[in-house]
Structure formats: structure tokens, C-alpha cells
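Visitor: Predicted model follows, preceded by the sequence.
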Amino acid sequence: MLIVSSIVLAYFTYIFIEKKFKKITYQSSVILFVSNVALLLLGITSYELNLKPRNSQSGIESIVNATNEGVSKRDLMPIKFESQVFYTKMAGNEKVVMYGDSHMEQYIPRVVKLLDDHQQGSKTAVFVTKPGCPPMPDVYSQVALDFGECVKFREESLNYILSDDIQSVVVTACWNCYFIEGLDYKDLYYLNADNKVYFNEVGGADLGLKSLENFLLHLSAHKKVYLLLDNPAGESFNPKNYWSGSRINEIQVKFPTTKIKLDDKQNQLRYKLLEIAHRTNVIAIDPIAELCKNDECLFLLENNVPIYKDNNHLRPSYIKTAIDYLDVAIISDSIPAK
């Protein structure tokens, strides 16, 4: 039956389609010839004038590559604790918990590389993270995550961190997002009993910082604790802002010609966090000390390669190969990082 159908279809295709195209008149032949010549001349002209497509600039590829980079957990092993799923990279017997939000997850590529290079004498790392759930007791986001989900995550995460299986913990978050007006600041609130005190209200952000300080003080009584401060952030770092134009007109790429000045509010928050680390007897890790010199911050490598993927996350590939300030919490002091 299929063979007969194929023969019938081929016959009607020949009658109604192929025969019509074979009957080309003299007038049609002339039109076809002229069209081909016109296309040939257009091609030669484009070559001679070196006409470029509207999006041929090499900077566009650099920007697209940066913004499209993502963090993968494929090199980590999922583990179940109570109702939560955490992710681990196995190495030595000592375990360090990497606790925080998406700003902790951005360091996964670096931790994986370190433990691949230094299996012996390094700590097993366990990522205990929940994007949109600030690692501060009684602090919540109005829009980022379900309230009950965040509460349960924090409770069970703390149970895991304080277990005998864990020796140390690194705590980080998008501190700039939470405590500086203009990022996620307006969506954060401190929950005092049933009363919400938003961070953009008088004293709200101070309550959040005090909550973080009390949390670190509680952890440091039981574990070795590292407080990882924030990397510089803001729209000036966002690669998407380095181009302009649309699909209709020409796309222009213009990278800033100077380094980006460290935001004063971010620097003030940095010193507040350093003071909290000192008061709670935890070890502070300061990315700004490496990423900024004389209050001017790195945002491009040679050949205009961005080191950020958006306005507050560093690129995974850059973190993997160039960021070493977190190494102290992961590998033994006697083992040099690559």
C-alpha cells in the first residue's frame, strides 16, 4: 500500500509542479538572467566597499558569551538531609558548608576546580543554598521566595551546619542587594513577632545587620566560621549595558574607557560587615580587596572580555580560573592553589 501511495504522489508531483517549472518562456529566461547578474554585482560591490553586517562587532560576541554563562551543579553530588537536598563535592574527611544564596552558588566552579586539583588534604564542600532566601534569621524577601519554604530551609540548614559532621562554614549572600537602596533593598523586611519592618524604613536595615551578627555569633560558638563579603555590584558592571541598538537599526558596542569607581554605599557596607566579623570572631574574606585597587574596580579583561554576567554576579569562567580569595576556606594552608 505504501509503495502504491508513493507512486501516485510522485505522479501528481510531476504533473502539477515539475512540468510547470519546466515550461520557462523566453521572457522568464531574460528576467532570471538579469536577476542573477544583479545579485552578482551586488556581491562584488559589497566586497569592494567592505560592507559589514550590523552586528559584526567582536564585542557583541564577548557580551553574549558573558551574559549566557550559567552555573551548573553537574559536578556535585546531591545529598538528602531531612526534607532538603544539598550538593557536595567530595574530598577529605573534614567538611565545610557553603551557606547562602545565589552569590554562594556562583563560586561552585572554583570549588570544583580546587577539589579536582587538590583531592588530598582538602575539605569536602557541601553547598547549602537557597536563592532568594537571605542567610539571616528573621529576614525575608517580599517577592523572592515563599515564606514557609524559606523558614523550613533555614531551620533544617542550621541543624545540618551544627551537626557533628561539619567542622566549618562559609556564609555569604548578595549583601549589596539586601542592604543598599536601589537593588533588592525595598523588598527585604525584618520580622519582629508579627510586625514587618522593611529595610527602607527607619532602622529596618540595622535590624537585619544585627540579625546577621547574632547568627554569626551563634555559629562561631560551635564551628569555624568565614564571612564572605560581597563583590562590587551595579548596572555599570552589567555587560548588557555595553551595547545599544536593536534588530532594526545598527547595534553599537561601547565599553567604558575607565575603571568603575567603587560605590560609596557599598564600601560603607563593606566596613560594617568587617566590623561584624571582628566582633563575632569570624574570619572575613573580602573580594573587594582583590577586585578593586584604590577604589577602582575591575570589570573587563584584555580584549574587552567582561568578568560579570549581570549587574551583581561574576562570570563562572572568571571565578573558576581567577578568583582565589575563597581558597583559604577550602584547601589546606600547606597546599598551594593553582
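Guide: Cool, got the structure.

Visitor: Please make it C-alpha for all contacts and neighbour counts, starting now.
Guide: Will do.

Visitor: Do a quick rundown of the strands in the stretch 101-250 of the chain.
Guide: 124-129, 139-141, 168-172, 188-192, 195-198, 224-228, 243-244 (DSSP state E, counting those that start in this stretch).

Visitor: who's in contact with residue 190?
Guide: 138-140, 196-199, 204-205, 207-208 (Cα atoms under 8 Å, 6 or more residues apart in numbering).

Visitor: Serialize these to JSON lines and add fields for neighbour count and distance to residue 265.
Guide: JSON lines is the format used below for these (neighbours: other Cα atoms under 10 Å; distance: Cα to Cα, whole Å):
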{"residue": "138", "neighbour count": "18", "distance to residue 265": "24"}
{"residue": "139", "neighbour count": "28", "distance to residue 265": "21"}
{"residue": "140", "neighbour count": "26", "distance to residue 265": "22"}
{"residue": "196", "neighbour count": "15", "distance to residue 265": "24"}
{"residue": "197", "neighbour count": "19", "distance to residue 265": "21"}
{"residue": "198", "neighbour count": "23", "distance to residue 265": "18"}
{"residue": "199", "neighbour count": "24", "distance to residue 265": "15"}
{"residue": "204", "neighbour count": "19", "distance to residue 265": "16"}
{"residue": "205", "neighbour count": "23", "distance to residue 265": "13"}
{"residue": "207", "neighbour count": "20", "distance to residue 265": "18"}
{"residue": "208", "neighbour count": "26", "distance to residue 265": "16"}
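
Visitor: dropping in the other structure now:
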Amino acid sequence: MSIAVTTDAIAPAKEKPAAPHLDYRPDVDGLRAIAVLPVVIFHAFPALIPGGFVGVDIFFVISGYLITGILLRALNKQQFSLLGFYGRRIKRIFPALITMMITVFLFGWLVLLPDEFEQLGKHIAAGAAFVLNLSLFIDTNLYFGAIEAPLVHLWSLGVEEQFYLVWPLLLWATWRLGRWQVALLGAITVVSFYLNVSAVHEEPLQSFYLPTARLWELSLGGLLAFATQNKAAHGGHESLPSWIPHKGLFGDNARANLGAVLLIGSFAFLHNKMEFPGWWALAPVIGSVLLISAGPGSFISRRVLSQRWMVFVGLISYPLYLWHWPLLSLAHTIDWRDYTPALRVGVVALSFVLAWLTYRYIERPLRGSPKTLKVASGLFATMAVCAVGGWLTYKTQIPARPIPADVAKILAAENEDFPYPKEPGFLNVGTGAKKVLFIGDSTLAQYHWRVDKVLKEHPGNSRGAIFAWRPGCAPHDEITRVAHAKCRQLLVDAIAMAKTAPIESVVIGFSWYSYLTGNRDSDHVGEVRPLLPVADPALENVRRMVEGFAASGKKVYIMQNAPLNPGFAPRQMVQRTIFAPGFRVNSEPASKQHLLTAYEPFLVRLRQIAKDNNATLIDPLGGLCPEGVCPSITKNDEPIYRDAFHLRKFYILESVSYIDPVVLDTGHDSMPGGR
């Protein structure tokens, strides 16, 4: 039922003048192009535009500005209809979204493994209900790099639709407040920004996904609409109020130029390892506000944003955003080995084609239909069917494509528990009076199984072990992504423990390659990459640790990286095809020489640290890569790795003998590898 607002229902004591009609602004469509193109490029080629993801924040500002303008004009004319508003929103949003989701569902059945297909069903259900942002907040701690989830990008639609549900009612309910309405909305914007900034460090998912922490981006666009909606038009567009300066440093061109600088700077200098949104989001958000406020008369609006090709991209920006990520995701899923730059260029080109076809033959006809409520009702019913179908898929009522037995055997490996201890901190192994202290992350802690086995097999051995570890803990705060304060405290406590008499030896081990090259992407581990700038202070921290331990008379070992290769992860061994049987195993090994080349930039530094302090390097490659190759499966076709970074428990128990001499009484002079 329509909520029709009558004159008596909304008229304040002093009636507000009707706002002038907001003429179509091609520069706003051009700004949409500025928003969507960096997102597409970032998803296909992250290194080209490190901050391309802020295009979503630009979209939020545009949406807030345009939707608020529509609502204010309706309220001013006393023609506000909630049902009519939502009907138009449904015609705008649902057609392309339904088309994309149905296509992805059908193609996903062909190429996705059963658990991936279930996840797709869950994301379709959540996406159709516009709550995927809430689902991701609850279920996952990743967005960037979630290439295996073809609908993860619909989180932003969830934020926008939740805004559309609340904002019209808020404007209507506060309409009688007059000028105090703007003050109230401004206060809400400030509170939302505070929630965003306060959560971005300790609760980054809350800051990224929740509508309460994102509202300020949309509401700033809305406040801009308030600033323009009651001022007489000049120069072909609604102007800012007279109390806002319009000349010199505050003129249209100056604002547009500053806005462009902020956007370009955001694309170039922000990156996905920053705490975002937070304070950093002010740059793209304020930049967008400034560009819109400058109006279509500024030089940038006329000469750049209003270019025909920019306007065209802006018009198809919504279906382009919808199509590009699922295509990239599915192309990668089919076979990550063939996910080449040329393929990604082709996928992006296909995204443009599908976006135009969707816009031209699906979106425009339905959006332009005068039968708003009838069309909206049909689209709403279809979206409901999508939601139910997704939920049934998630609950396995709609079965996935069957997988062959050999593929099922490979995939079973990743359903095992991770090999590191269940709780981070300090873990005692063995009863020997002399202790070996292991300090590092989960890639070192995984060896506790082998140490425990060896010590039990040698009950007369005089040594025991203590593992001081935390997942993702690196030797420098700038590297540690989550809970770096806890990591720092762990290292402080471990160093203090090492000074005590029972600690005879210390083993230091981290995922050196991942931390020092910045490559934590399981699809590309083992590639030859240069060290990050943070590698210098990180390795200096390691040097100080080793020097301190050696000076106090401790025997020091440095554990090098185990072999890393994207093809070691069980799921990555599965190649997909639309033809029968659909899935096959590709267990290609890694080249030992290639890994040595990839590791050399930090190995040479670790060797020098070891040499300077009479420490010993432990070389896993020497034991895990016989005959120059590092296998991914055993002779019995069992995967060696639980994921791209961790070995499986059975393999640790049976095969990582290079750790044994560290904890056995006879081991000091018989280490594998070398100094």
C-alpha cells in the first residue's frame, strides 16, 4: 500500500518552497564511469590501480545525492509515495541483478564444486534479500581477494538497499522539523562516521560491511542534495546556497579540481592493506562531493565527465559492476593456471558487452515501462524465487554437479583440521628438563606434531619443547594484519622466556616469503618477487633476536620456508570444465630451483644473520624436494598440504625429519640444510 503524504501531513509551520527540477546531469553519469572503471581494473589488475576499490565509495555518494534529491522534490511537492519510490527502485535495480544471478547460478552448477555451489546458493539468497553485507560480516573475514566467491561484490548493493529502506522514512518522519531536519541528519552522519573510524582498527569487518558504518558516505551525498535543492537554478543546474562562497578558491572549477585531485590520489595511493574505510575514505568521499557540487558548468564536468564515452560507461555502470566480478571469479575458478592477463582482458571486454546488452534489452525496457507497480510486482516475485532457489541450493535441496572419486579424495584433505594448535600462545611438548623454544607463526607451530612424536619415541631424551606462536604473527608490526598488539606481546614474552635457564635452544620461524614479499595470495605464492620496504626493519628485528639469544649462550636455529606453490592447496589441484566428467586432478609439482630463486632475496639475508651469530639454518626444501622437484601429492595420491601454506598432519608426523635434530640429544651437529 502506498504511503501518500498529504499537505496536512508534511507541511511545516512555514511551507518550504518547491525545489526546482533537477535537470539530467551528464557529468554525474561521467562520475559513475569514474567510479566503476577503477573497480573493474582493480579487480582484474590490482597493481594498475591500487586504490580502485574506492569506486564503491564514489557510488555511495552519488546514490545518496540522487536519491535524496528525488525524495526532497517529492516531499516539497507533497507527492511523496513510499510504494511509488520502491516501485521505481525495483525497476531500476532488479532486472540486471536477476539476469546476472540466474546466469551465474546456471554456469556455477557446471564448474563449482559442491561446497562452492552451496556457498553460491547462500550468496544468491542473501543477495536477493539485499543482506549479503550482513552475511559476510557474520561468516567471513575477507573481501579483498575473495576470488572464489562470484557474488561477493553484492555486499555494496546490500548497503545501498538498506539505506533506501531507512532514508525515505527518515526524511518523511523529520520533514516537520524544518532546518532542524538538516541538523539531525548531519548529526546522524557524524555518528556514522565515528562508528566507522572507531571500528576500523579493532573490528575492520564492522567498519567495512555494516550499514551503520557506511551510512555517512551516502548521507553526505544526501546533505549535498539538501544544500542545493532549495536554491534557485542558475547556469543550468541547482547551485549551492548563497552563504557558501562561489568564487576564487571556492568556485566551481576550484572545487572540481580539488575533487579530481582527491579521487586521483585515492586511486593511486590507497591500497587494500590500509585500514579502510576509516579516515582514508574521506578522500574519495569528499572528492565526490566536491565534483558533484561544482555542477555541470565546471571545466572538468564539461570537458571530461560529460564526454560521450564517459556518459555511456556511466549509463551501463550498474550492469557492468554486476557482471565483471562473477566473470573474473568463474574464469579464475575454472583453472587458475590459465588466469592470464590476456584472459582477464578478454573477460573485462565480455563484461562490457554483457553490460550493454543488459542495459539495452533488459534494464531500459523494464525501467521505462509506465506500469510501475505491475512491473515491480513481477520483478519482486522473480527476486523472491531467486532467494528461495538460492536457499534451497545452500541447504543442498538443489544438488550440485557430482564429482569423481579421485577428486573427492583430494578435496577430503582440506576438510581436516589445520595442523597448528587450536589455541595460540604457549604450548608445552615433552617432559625433558632442557627446553627448545620455538618462536613464530602457524607455519612453525604446525611442527608440534612431529616434535611430540619424536620426543615420545625417545623417552630418555633430555629435551622438551615450548611453542610460542600466533597465526599471522610476523617479526614487524607493519606486516601483522590482525591483532598486532597480541603478536608483539607474544614476542616480548617469548624473548623474556628465552632468557631463563631451562631454555637451551631457540628456533625462529615465520612465513618469510609471504611477509617479506607481501605475497599472501595463495594463487601466487612462490612467484619471484622483490622484498617490501618493511623487510629491512623486520629482518633487523630478527637479527636483534638472534644476537640476543646467541649472546646469552643459546643455540639458535632459523627455520626457512617450506615449499610454497599455489598448486599445493587441494582445491587448487582441481580443474573444471563444462564437459563430462566436469572435474579432474592436476597435481603438478613445483620446481625446487624456482623456489630457491623466489626465496633468495630473503635467504641471503637470513644466511648472513646466521653466519654472524653462529646460528644454524634449517632447510625444509632439502627434505621435501627430492630430485629437484617439490611434489604436491604422495606416492599414494594423498595431498601433502592442507592448504597453500600448511602441511597435513600425517605428512608432518611421517616426513619432516629435518626438525628432529633440534630436539634430540644427538642433534646439534647433524642438522640438515646448512649455515
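Guide: In hand now; what should we look at? Bear in mind the structure is a predicted one, so any value in this text is a computation, not a measurement.

Visitor: Can you pull the TM-score for these?
Guide: Remark: TM-score between the superposed chains equals 0.68 [TM-score structural alignment, normalised by the length of the first structure]; 259 aligned residues with a Cα RMSD of 3.1 Å.

Visitor: before we move on, back to that, which of the strands of the stretch 101-250 of the first structure sits closest to residue 293 of the first structure?
Guide: Shortest distance between residue 293 of the first structure and those, using Cα to Cα, is found for strand 224-228: 18.6 Å.

Visitor: what's the burial count for the aligned residue in the second structure for residue 105 of the first structure?
Guide: In the second structure, the residue matched to residue 105 of the first structure (TM-score structural alignment) is residue 445. By other Cα atoms under 10 Å, the residues close to residue 445 of the second structure number 26.

Visitor: Surely residue 445 of the second structure and residue 421 touch.
Guide: Yes - under the criterion of Cα atoms under 8 Å, residue 445 of the second structure makes contact with residue 421 at 6.9 Å.

Visitor: ranges for the helices of the first structure?
Guide: All helices of the first structure, identified by DSSP state H, fall at 2-13, 19-22, 26-48, 58-68, 102-105, 108-117, 147-161, 175-179, 204-220, 264-279, 287-291, 316-322.

Visitor: got CSV for those helices, with distance to residue 333 of the first structure too?
Guide: Below are those laid out as CSV (distance: least, Cα to Cα, whole Å):
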stretch, distance to residue 333 of the first structure
helix 2-13, 73
helix 19-22, 78
helix 26-48, 60
helix 58-68, 32
helix 102-105, 22
helix 108-117, 13
helix 147-161, 23
helix 175-179, 28
helix 204-220, 21
helix 264-279, 21
helix 287-291, 19
helix 316-322, 18
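
Visitor: ok, back up a step: ok, now which ones touch the closest residue to the match of residue 105 of the first structure other than its chain neighbours?
Guide: Distances taken as Cα to Cα, 6 or more residues apart in numbering place residue 420 nearest to residue 445 of the second structure, at 5.3 Å, with adjacent residues excluded. Contacts of residue 420 of the second structure were listed using Cα under 8 Å, 6+ apart, and they are 442-443, 445-448.

Visitor: Could you do residue 111 of the second structure as well?
Guide: Residues counted as contacts of residue 111 of the second structure (Cα under 8 Å, 6+ apart) are 330, 333-334, 576-578, 582-583.

Visitor: tell me which element residue 167 of the second structure is part of?
Guide: Under the criterion of DSSP states H and E, residue 167 of the second structure resides in helix 155-173.

Visitor: how about that helix: buried residues?
Guide: 155-164, 167-168, 171-172 (16 or more other Cα atoms under 10 Å).

Visitor: what does the next helix-or-strand element following that helix correspond to over in the first structure?
Guide: Sequence-wise, the next helix or strand downstream of helix 155-173 of the second structure (DSSP H and E) is helix 179-199. Using TM-score structural alignment, helix 179-199 of the second structure corresponds to no residues of the first structure.

Visitor: Stretch 267-287 of the second structure too?
Guide: Under TM-score structural alignment, there's no match for stretch 267-287 of the second structure.

Visitor: what do you get for stretch 228-246 of the second structure?
Guide: Following TM-score structural alignment, stretch 228-246 of the second structure has no partner segment in the first structure.

Visitor: sorry, back to before: I'd like the strands of the stretch 101-250 of the first structure laid out as CSV, including distance to residue 214 of the first structure.
Guide: Formatted as CSV, the strands of the stretch 101-250 of the first structure follow (distance: least, Cα to Cα, whole Å):
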stretch, distance to residue 214 of the first structure
strand 124-129, 20
strand 139-141, 12
strand 168-172, 13
strand 188-192, 14
strand 195-198, 18
strand 224-228, 13
strand 243-244, 44
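
Visitor: Minimum distance to residue 64 of the first structure: which of the ones you listed has it?
Guide: That would be, of those and by Cα to Cα, strand 243-244, which comes in at 10.4 Å.

Visitor: Next, the mean deviation of the closest one compared to the second structure.
Guide: Here the mean offset of strand 243-244 of the first structure against the second structure after fitting is 2.3 Å, by mean Cα distance after the TM-score superposition for the first structure.

Visitor: With stretch 110-117 of the first structure instead?
Guide: For stretch 110-117 of the first structure, the mean deviation from the second structure after alignment is 0.8 Å (mean Cα distance after the TM-score superposition for the first structure).

Visitor: what's around residue 498 of the second structure, how many residues?
Guide: Residues near residue 498 of the second structure, counting by other Cα under 10 Å, number 22.

Visitor: Check the gap between the alignment partner in the first structure of it and residue 207 of the first structure for me.
Guide: In the first structure, the residue matched to residue 498 of the second structure (TM-score structural alignment) is residue 161. When distance is defined by Cα to Cα, to the nearest Å, residue 161 of the first structure is 24 Å away from residue 207 of the first structure.

Visitor: now do residue 182 of the first structure
Guide: In terms of Cα to Cα, residue 182 of the first structure sits 19 Å off from residue 207 of the first structure.

Visitor: No further queries at this time; thank you.
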